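**Q** Here is a sequence with its predicted model. Questions after.
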Amino acid sequence: MPPISRTVRIGSAHGLHARPAKLFAQAAKDAGIPITIAKDAGSPVNAASILGVIALGIEQGDYVTLTADGDGAESTLDTLAELLTTDHDAEA
């Protein structure tokens, strides 16, 4: 089965900074399958790496492409896409 990709728009008011990046990277790590995230047409990074995710400098409204490969890739991308489109800064 080929890898599955999905493009989503970032919902957090302050982008993917420390707290949302940590939530996202932890969820990607917990999935147990290879997942990458790329901003616009940039190079993909390991989605489970919080430093890699923060280094992308993702802001609210940016589009990112998630790619997952392995069992449960579709449901994993559903979960991660929901994390990215939610405004985690509104909950504080």
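**A** Yes, it's here. Residues are numbered from 1 along each chain as shown.

**Q** For the rest of this, base every contact and every neighbour count on C-alpha atoms.
**A** Noted.

**Q** Hmm, Leu56 is touching Lys39, no?
**A** Yes - contact criterion C-alpha atoms under 8 Å: Leu56 and Lys39 qualify, at 6.7 Å.

**Q** then this one, side by side with the first:
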Amino acid sequence: MIEFRSTVASAVGLHARPAALFASSAKSSGCTVRLSKVVDGVVSTPVDGASVLRVMTLGVKCGDQVVVQVEGATESETLANLQMIVESVDH
């Protein structure tokens, strides 16, 4: 398992389109992807990153920190793709 911590750059956070992109990428990777929001230095309970609804329930806004955990055969490639989505300004 590998993970990264990053700041969400999209103006809408991980809502609607960015959440759908994240979940779609996670689901198609074949890896297990878990997403957590960091609030006041505390990491929330992780949710299934392949579920757009679960991703949206975290309420991640622009500037929020998240932790993404990836486990599976293509975890390095998957992590890179998800990091690009999280850190991208345009969606």
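**A** Cool, the structure landed. Treat the numbers as computed from the prediction; the structure is a model and nothing was measured.

**Q** And the TM-score between these chains?
**A** Superposed pair, TM-score by TM-score structural alignment, normalised by the length of structure 2: 0.91. Supporting alignment: 87 aligned residues with a C-alpha RMSD of 0.9 Å.

**Q** so where do the helices sit in structure 1?
**A** 18-31, 50-55, 73-85 (DSSP state H).

**Q** tell me, stretch 3-11 of structure 2 lands on which residues of structure 1?
**A** Counting by TM-score structural alignment, stretch 3-11 of structure 2 pairs with residues 5-13 of structure 1.

**Q** what does the matching stretch rub up against?
**A** For stretch 5-13 of structure 1, contacts defined as C-alpha atoms under 8 Å, 6 or more residues apart in numbering pick out 16, 20, 58-68, 77, 81, 84-90.

**Q** What's the match for Gln65 of structure 2 in structure 1?
**A** Checking TM-score structural alignment: Gln65 of structure 2 goes with Tyr63.

**Q** and what of Asp90 of structure 2?
**A** Under the alignment (TM-score structural alignment), Asp90 of structure 2 maps onto His88 of structure 1.

**Q** Kindly report the same for Ser36 of structure 2.
**A** Per TM-score structural alignment, Ser36 of structure 2 is aligned with Ala38.

**Q** Can you give me every residue that contacts the closest residue to its match other than its chain neighbours?
**A** Closest residue to Ala38 of structure 1 apart from its sequence neighbours, by C-alpha to C-alpha, 6 or more residues apart in numbering: Pro44 at 4.2 Å. Neighbouring residues of Pro44 of structure 1 by C-alpha under 8 Å, 6+ apart: 36-38.

**Q** residues touching Val64 of structure 1, list them.
**A** Residues near Val64 of structure 1 by C-alpha under 8 Å, 6+ apart: 7-10, 37-40.

**Q** I'd like to know which of those is nearest to Ser49 of structure 1.
**A** Using C-alpha to C-alpha, Ile37 is the member of these that sits closest to Ser49 of structure 1, with 10.0 Å.
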